[in-house]
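> What follows is a protein structure lacking sequence information:
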């Protein structure tokens, strides 16, 4: 069996038999197992070295596949109708049918319908949703190509479905719809401003403890040290200091082009590690639109330190 394939039927067969695969989406590649196979789900946690208390996101081919696993409130239904398929994850109250492994023992579950054609074809052919956290070791840089998954996880996965490079490049937006006031748990390509413009729904900042993927303070981290800067000039000056100290540094800066920044961010951080760079000096994009999500990922990759 080839480890990397474009054969959706083969990938569905592996999942049907309780396997674990690399799954392309428009955001990042996921590590997928069928939603109703606890042994396979336990393998996902083991492969990622992910804490069992950290819940997983369920990926469906359409909203009709979600009913058995979560209860969409009226607000959640409006968001689903407006933005699925797409880079939006909605946190809702769970049903009794879903495994505690997926929810981390919570009374909620995170649901998403990805936009990637191969992902939805696969889930539809499988006939049930899949869980699909990012296909990398827990806390590390998410993969945006099939080769990234292969390099990170190797023979630990049974198959990798190659859907090309992820078009967005950062994880989905997560909205908590378990109360009358929706809360932003994780920023992504779908901004709260756009949500309000399309639906009239106002999304508030999250309060309280971590309750979904991506809410930990340190996450998305490469092996190299990540330092953050508000402008290129300061980053350039710091790069000279890094080199004078005998270390290797590299600047990551896409200016105000947040689409390119998101698309290339995880690839560039991985390239820093591949090139044995000691310090990645990242210039933060403007704090608006997609730039909010990029800043979130960089702040967590650097443990919040900014120069």
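Nice, I can see it. A quick note: this is a predicted structure, and the numbers were derived from the prediction, not measured. Residues are numbered from 1 along each chain as shown.

> switch to C-alpha atoms for all contacts and neighbour counts from now on
Fine.

> Residue nearest the middle of the chain, spatially speaking?
Residue closest to the average C-alpha location in the chain (CA atoms, centre = their mean): residue 171, at 3.1 Å.

> number of nearby residues for residue 147?
Residue 147 has 16 neighbours, counted by other CA atoms under 10 Å.

> Please name the residues that touch residue 156.
residue 47 (CA atoms under 8 Å, 6 or more residues apart in numbering).

> from the chain's centre, how far out does the longest helix seen in the chain sit?
Longest helix in the chain, counting residues (DSSP state H): helix 258-274. Remark: helix 258-274 is offset 14 Å from the chain centroid, using CA atoms, centre = their mean, to the nearest Å.

> Against that first model, consider the following:
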């Protein structure tokens, strides 16, 4: 278990969560990526309740989460060789596979598509719930536990603050260890493709598949690729207007705007600024994993300050930053009033 997670799951809380889920209720659930808004994936009415609670469009599919010993073929019609190799290498972990859907199964989760998105979360609390749900062979529909299009939650309090009474229970598993969503790989076609960058890089996947990382990138996805979560132009967004800016421009203009503008950057605030201004400058680690772990919580903190704008320093163009750059680009597109 990650040091960022809490101690062992409370058996009483796990039993109560399973009872609620099997009764068709919604539960806030920690994973290693972000917190999910979980429902029994086999219960169409419960899955529709997720869509209602989030304000999520009905044509936007959700991922089904499985126990580490569950059989994916209860949900998928087939497991191509590439999918089997990726499961062996990366499950449990931040990898979602899009597979041909077994006929008659989880149509609401799939938003009516002929494919299904499956993942095995690497979190002790999530696994404890899945171990008891329908004898360990059930699945949890669990998109991020926030209003649709807004910042994903990485702490239990984020879920409670945003969704309130729509959630019957929130299991507290501590801070999410990774902090951004899973990588989604389409294995329903002849050649695997990344449909959403995330916790695993193209290089990680390419090593297992014996493929060129460039051929796995989302830019290589075909026009008829399945719809997947988090692929809309506007997503992961604060209510405060967000701009992506170069470091030099931030340093030149922010001192005069420090009372009204917050900054998120992979560094600390410039020297010589008044102490009060530093409350609006949040520095994150200058390496991808550390930055990813803290980015959503930092955006939530800045969004709560009543600022006019949030300026986010543009990140390096190296492939290891792809997933975080993707989130920030979509956040900038969707930030501000009117997203709900």
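Structure received. Since this is a predicted model, take the numbers as computed values, not measurements.

> Quick check: TM-score for this pair?
Here the TM-score for the pair of chains, by TM-score structural alignment, normalised by the length of structure 1, is 0.92; 297 aligned residues with a CA RMSD of 1.8 Å.

> Could you tell me where stretch 157-166 of structure 2 falls in structure 1?
Aligned by TM-score structural alignment, stretch 157-166 of structure 2 falls on residues 147-156 of structure 1.

> quick revisit: the longest helix of structure 1: average distance to aligned residues in structure 2?
Compared with structure 2 after fitting, helix 258-274 of structure 1 has a mean deviation of 1.0 Å; criterion: mean CA distance after the TM-score superposition for structure 1.

> Can you name the next helix or strand after that helix?
Once the chain leaves helix 258-274 of structure 1, the next helix or strand it forms, by DSSP states H and E, is strand 279-283.

> And that next one, what's buried?
For strand 279-283 of structure 1, burial by neighbour count (16 or more other CA atoms under 10 Å) applies to 279, 280, 281, 282, 283.

> what's that strand aligned against in structure 2?
Going by TM-score structural alignment: strand 279-283 of structure 1 matches residues 309-313.

> what about that stretch, how far off from structure 1?
So stretch 309-313 of structure 2 averages 1.1 Å relative to structure 1 (mean CA distance after the TM-score superposition for structure 1).

> What lies in contact with that stretch?
240-247, 250, 260-266, 302-303.

> Report the buried members of these.
With neighbours counted by 16+ other CA under 10 Å, these contain buried members at 240-245, 247, 250, 261-266, 302-303.

> Sitting in helices, which of these do you find?
Reading helices off these with DSSP H, I get 247, 250, 302, 303.

> Structure 1: helices as residue ranges?
Under DSSP H, structure 1 gives helices at 8-16, 38-48, 74-83, 100-103, 117-126, 146-153, 192-199, 232-244, 258-274, 290-301.

> Structure 2: matching residues for the second one?
Here helix 38-48 of structure 1 aligns to structure 2 at residues 44-54, judged by TM-score structural alignment.

> from the chain's centre, how far out does that stretch sit?
For stretch 44-54 of structure 2, the separation from the chain centroid amounts to 18 Å (computed by CA atoms, centre = their mean).

> mean offset of that stretch relative to structure 1 (after superposition)
Looks like 0.6 Å for stretch 44-54 of structure 2 (mean CA distance after the TM-score superposition for structure 1).

> Buried residues, that stretch. List them.
Within stretch 44-54 of structure 2, the residues scored as buried using 16+ other CA under 10 Å are 44, 46, 47, 48, 49, 50, 51, 53, 54.

> Okay, residue 296 of structure 2 and residue 163 of structure 2: tell me how far apart.
17 Å (CA to CA, to the nearest Å).

> the more surrounded of these two?
When neighbours are counted by other CA under 10 Å, residue 296 of structure 2 and residue 163 differ, and residue 296 comes out ahead with 24 against 16.

> so what's the aligned partner of the more buried one in structure 1 up against?
With TM-score structural alignment as the criterion, residue 296 of structure 2 lines up with residue 266 in structure 1. Taking CA under 8 Å, 6+ apart, we find residue 266 of structure 1 in contact with 141, 142, 143, 144, 169, 170.

> what sits against the second one?
The contact partners of residue 142 of structure 1, by CA under 8 Å, 6+ apart, come to 28, 29, 134, 135, 136, 220, 266.

> Cheers, nothing more for now.
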